[in-house]
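1. give me a model of this one.
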Amino acid sequence: MKKAKSILIVLLISANFAFGQKFEAETATLAGGAAKQASSSASGGYYVAQGEGNLTFNLNFAEAATYNIYIQVASPNGYKANNLIVDGTSITFATNQNSNYIKLKAVSFLKLAAGAHKVEITKSWGWINIDYIEFEKVDPATKFDINKKLVTPNPSSEAASLYQFLYDNYGKKIISGVMDMKESNWLKTNTGKSPALVGFDFLFCGRNYSWYNENTPYNETKALYDKNGIPAFCWHWRDPSRKTEEFYTEKTTFDISKISDETSDEYKAMISDIDYISGMLKKFQDNKIPILWRPLHEAAGGWFWWGAKGAAPCKKLWQVMFDRMVNFHGLHNLIWVWTREPNDDAWYPGDEYVDIVGRDIYKEGDHSSQILEFNDMTSRYGGKKMVTISESGSFPDVDNLIADGAGWSWFMPWTGDFTRLAKYNSLDLWKKMFASDYVLTLDEMPNLKTYTSTSMIGEKSNDFKIFPTYFDETINIHSAKKIQEVTVFNQLGISVKAIKPKADNLVVSLAAFPSGLYLVKIDENEAVKVFKR
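-> Model (predicted):
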């Protein structure tokens, strides 16, 4: 069927405001069937029924600032997922069924320069009612407060050292990764370098497959860790009842809700599988190998059986698994990674059960920094959890990561085509990533068995704080005592600025210097890295 042409009316809105400015949906450019509707319950007396259409706001900001973006939205037709796009960078937001309007935070800590910006709400599922969008100015200095301790009581020294390494590099470098050793070997052959992190899967373990060697995960992991690589495990957990060999919801009827019934066969089957995998993880612990442990991934998507019955049983299963592995089996070598999906706040196991939060992002050919996702996750967990791209199709280009200040801990494209095909990630992009000082590769890794830093977890790292790590013109320095001297070095180690403030709080301007990496040295302390956009 030939589609009718849409006539678009572009609206330019001046956004010279101080706080909480609203932009009514009916004033946006509407296309594809989105329609203005009258309603006494809507702000301004109108809303936009999205249908299968899109909305475009063309905004103009008088000054640079950092914002949270909210959408006043109703979803009378059930759960819907749609896209918010700011200057070409998108994030998915989801709404549960609700005939009344709710104010949904869609974007957090987004830095916008002065000038023109395009904000779009586009159809994924469509069929929501949009009242307005709102921009709220926020202080970027409140963005991070990363936990310095693991959630596992008395973690192994190896797990603590690995977490310390992640903590020390968070926002300063990104760790390169790939799923599966065969992809790591392929990258070594084709680029001359190997990623620092490799993903593994307990997919075939504990199923008595005659063709599978149960020692493979351990052997490959030990070989990687002996080279100072980082092992990350997920678990495509096949039907615990053994009635099928499947893990997809549509292919098994296994009932996760029985996790609350300790007398049920399903509960006993889940515990049996957890015990088996715990035995494999115990072998790693006995050989002093820490593991990034990412079970029950993508739960809120619903496509795996552990997400088939909603939030409560999945959350319960995570907590049961944590207790069983940590307290019953005595596993202290695990760093627990939760994989977020849109609109999954009710699924989150809790801060006391999660060390790091990941996001699996599959957007073919999209090499943007995913800054909207990064900021949303940072804000959603109170800036306390490091966040990471735990899986991806296409991964972000390093230039975009640095330019936007998207400080993901690591990235890890999935195996096969996602690693090797140019439509996802070209070989030239892999080489560019591996050549960047911002990207850590295997040959650049320290000895993780003995890794320490000047800021060990749980201890005060310095008597001063420098922020933000990514800046445009100025950095702030707060100190517990008066600072005698501040020296700034460029990437070549050449001093480009020196001041003697004799103050405990100061703002240092680097506006005159070009973009790039700088080292800031406070008195006799070790230099701290910052990046000028």
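2. can we go C-alpha only for contacts and neighbour counts from here?
-> Fine.
3. which residues in this protein form helices?
-> 157-169, 181-191, 216-226, 265-286, 311-323, 371-380, 398-404, 417-420, 427-435 (DSSP state H).
4. now the fifth one, how far from the chain's geometric center?
-> What that stands for is helix 311-323. 21 Å (C-alpha atoms, centre = their mean, to the nearest Å).
5. residue 14: which of the helices of the chain is closest?
-> helix 371-380 (22.7 Å; C-alpha to C-alpha).
6. packing partners of that closest one?
-> With contacts taken as 3 or more C-alpha pairs under 8 Å, 6 or more residues apart in numbering; DSSP states H and E, helix 371-380 sits against strand 89-95, strand 98-112, strand 386-392.
7. check which helices and strands the second one is in contact with.
-> Spelled out, that is strand 98-112. Using 3+ C-alpha pairs under 8 Å, 6+ apart: strand 98-112 touches strand 65-75, helix 371-380.
8. for that strand, buried residues please.
-> Residues 101, 102, 104, 105, 106, 107, 108, 109, 110, 111, 112 are the ones in strand 98-112 that count as buried (16 or more other C-alpha atoms under 10 Å).
9. including distance to residue 520, could the residues you listed go into TSV?
-> Listed next are the buried residues of strand 98-112 as TSV, based on distance: C-alpha to C-alpha, whole Å:
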residue	distance to residue 520
101	48
102	45
104	39
105	35
106	35
107	31
108	28
109	25
110	25
111	23
112	26
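10. how far away is residue 413 from residue 111?
-> Distance, residue 413 to residue 111, by C-alpha to C-alpha, to the nearest Å: 27 Å.
11. next: residue 117.
-> 12 Å.
12. one more sequence to fold, the one below, so I can look at both together:
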Amino acid sequence: MKIIDTNLSLSDKKSTIETIILYKKLQKLTQKGFLFGHQDDLAYGVNWKYEDHRSDIKDIVGDYPAIYGWDIAGIENDKSNNIDGVPFDKMKQYIKEANERGGISTISWHFDNPATGKNAWDNAPNSLKTILPGEKNNEKFTSWLDKAANFFLSLKDKKGKNIPILFRPYHELTGGWFWWGKGNGTQEEFKAAWKFTFDYLQKKGVHNLIYIYNTSSFSSKEDYLANYPGDNYVDILSFDSYQNGDDKSGEKFIAEVQHQLKIINEIAIEKHKLIAVAEAGYEAIPDSKWWTGTLTKAIGDSKISYVLLWRNHGWQEKEQKMHYYVPYSGQMSEKDFIDFYNLDKTLFEKDIKKELN
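-> Take a look at the predicted model:
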């Protein structure tokens, strides 16, 4: 069994006590298993929306996920709802409710392209450079960070303490599909953007964030670290990986996840960081044994902190297909998910409640 790394410490040297405690608990929990997460879990599921205390996962296993994923895209434009239609007021409520039960929230940000005014997927070349100090969109981007800072600082528990958040900015950075991604700026520009974001949020008094460095696919240690801003700016190393329809057996997915976990685990040991699979899934889960077969096999014995499955949107009118990543009552992998839930190494909210309170 891996020994606890006593050199692990948060990159924000002014982190709140609650944030430090959470980080240490996350490390401790890797010895027991991995936390299971789900995007937008409390907000909606297949065929329902905004029903108090409901969750597709809870409907099946009588327990909530340990990790709750959220996205604050839209906050930069003063929208009342995020990119997926979740009202920010409700998101705050859900984060507070989860925290009271011992659950943990992670936040990503599909922010618009500040150079074009279009969405995050508008990967116009050289957009990233424009947000750096002295460049034409730095002021605009700084105003966006002000709004994010206000949101983070508004997340308080009943004692008035700031709720710790796992923050995953500039996610899937090795893919070219977002304006901050590969090919849309230099490695040095990316590092500068990350450091500016980190330093500015601290300047605004935000000290309740655990920072997650996140890529999509990569092939080597050098590839993974190409845009890495430095050990003093990152707390968790992660990547996103999805099984696709052309990989029905899951063999490609298993091989890729295992290969990538081996690489980032080596880096994590060297750099004294935690690791995670920050997004994963198989859309509509057309494999009745996917949970105990494919996903469990992909993670193997790696000491990951958590794995987060993407959202349960349900029917997508535009695409004319179902879009969900965890089972709901009656879905074909429901029974296997219960078996997955009952594994010793899968940690849900009830499993961590005593540890995190």
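13. TM-score for these two?
-> Here the TM-score for the pair of chains, by TM-score structural alignment, normalised by the length of structure 2, is 0.76; 304 aligned residues with a C-alpha RMSD of 2.9 Å.
14. got the contact list for the most centrally placed residue in structure 2?
-> The centroid of structure 2 falls nearest to residue 278 when counting by C-alpha atoms, centre = their mean (4.5 Å). Neighbour list for residue 278 of structure 2: 214, 238, 239, 240, 306, 307, 308 [criterion: C-alpha atoms under 8 Å, 6 or more residues apart in numbering].
15. among those residues, which are in strands?
-> 214, 238, 239, 240, 306, 307, 308 (DSSP state E).
16. next up, the contacts around the counterpart of the fifth one in structure 1.
-> Right, residue 306 of structure 2. Using TM-score structural alignment, the equivalent of residue 306 of structure 2 in structure 1 is residue 410. Residue 410 of structure 1 makes contact with 174, 175, 176, 177, 388, 389, 390, according to C-alpha under 8 Å, 6+ apart.
17. wait, which of those is closest to residue 259 of structure 1?
-> The closest of the contacts of residue 410 of structure 1, once distances to residue 259 of structure 1 are taken by C-alpha to C-alpha, is residue 390, at 26.3 Å.
18. if we ignore the residues flanking it in sequence, what's nearest that closest one?
-> residue 358 (4.9 Å; C-alpha to C-alpha, 6 or more residues apart in numbering).
19. and residue 15 of structure 2, what pairs with it in structure 1?
-> Going residue by residue (TM-score structural alignment), residue 15 of structure 2 aligns to residue 155.
20. do you know how far that match is from residue 72 of structure 1?
-> 44 Å.
21. just residue 150 of structure 1 next, same as before
-> From residue 150 of structure 1 to residue 72 of structure 1 the distance is 37 Å (C-alpha to C-alpha).
22. tell me which of the helices of structure 1 lies nearest to residue 90 of structure 1.
-> When the helices of structure 1 are compared by C-alpha to C-alpha, helix 371-380 sits nearest residue 90 of structure 1, at 6.8 Å.
23. that closest one maps to which residues in structure 2?
-> By TM-score structural alignment, helix 371-380 of structure 1 lines up with residues 258-267 in structure 2.
24. aligned to residue 74 of structure 2, what sits in structure 1?
-> Under TM-score structural alignment, residue 74 of structure 2 pairs with residue 204 in structure 1.
25. how deep is the residue nearest to that match when sequence neighbours are not counted tucked in, by neighbour count?
-> Of all residues not flanking residue 204 of structure 1 in the chain, residue 212 sits nearest, at 7.2 Å (C-alpha to C-alpha, 6+ apart). The local packing of residue 212 of structure 1 (other C-alpha atoms under 10 Å) involves 12 other residues.
26. distance of residue 212 of structure 1 from residue 295 of structure 1?
-> 21 Å.
27. for residue 354 of structure 1, what are its contacts?
-> Counting by C-alpha under 8 Å, 6+ apart, residue 354 of structure 1 touches 151, 336, 337, 338.
28. can you count the residues close to the last one?
-> If I follow you right, that is residue 338 of structure 1. By other C-alpha under 10 Å, neighbour count at residue 338 of structure 1 equals 26.
29. so what corresponds to it in structure 2?
-> That one, residue 338 of structure 1, aligns with residue 213 by TM-score structural alignment.
30. ok, its match to residue 57 of structure 2 distance?
-> 27 Å.
31. how near is residue 256 of structure 2 to residue 103 of structure 2?
-> According to C-alpha to C-alpha, residue 256 of structure 2 stands 29 Å off from residue 103 of structure 2.
32. next: residue 242 of structure 2.
-> Applying C-alpha to C-alpha to residue 242 of structure 2 and residue 103 of structure 2 gives a distance of 24 Å.
33. same check on residue 89 of structure 2?
-> Relative to residue 103 of structure 2, and taking C-alpha to C-alpha, residue 89 of structure 2 is found at 18 Å.
34. which one's more surrounded, those two?
-> Legend: neighbour count by other C-alpha under 10 Å for residue 89 of structure 2 and residue 103, higher for residue 103 (24 against 10).
35. contacting residues for the residue sitting furthest away from the middle of structure 2?
-> Ranked by distance from the centre of structure 2 (C-alpha atoms, centre = their mean), the top residue is residue 134, with 30.5 Å. Residues counted as contacts of residue 134 of structure 2 (C-alpha under 8 Å, 6+ apart): none.
36. and the gap between it and residue 144 of structure 2?
-> From residue 134 of structure 2 to residue 144 of structure 2 the distance is 16 Å (C-alpha to C-alpha).
37. compare the ones in strands among the contacts of residue 278 of structure 2 and tell me which is most surrounded.
-> Neighbour counts for these peak at residue 238, which has 29 neighbours (criterion: other C-alpha under 10 Å).
38. good, wrapping up.
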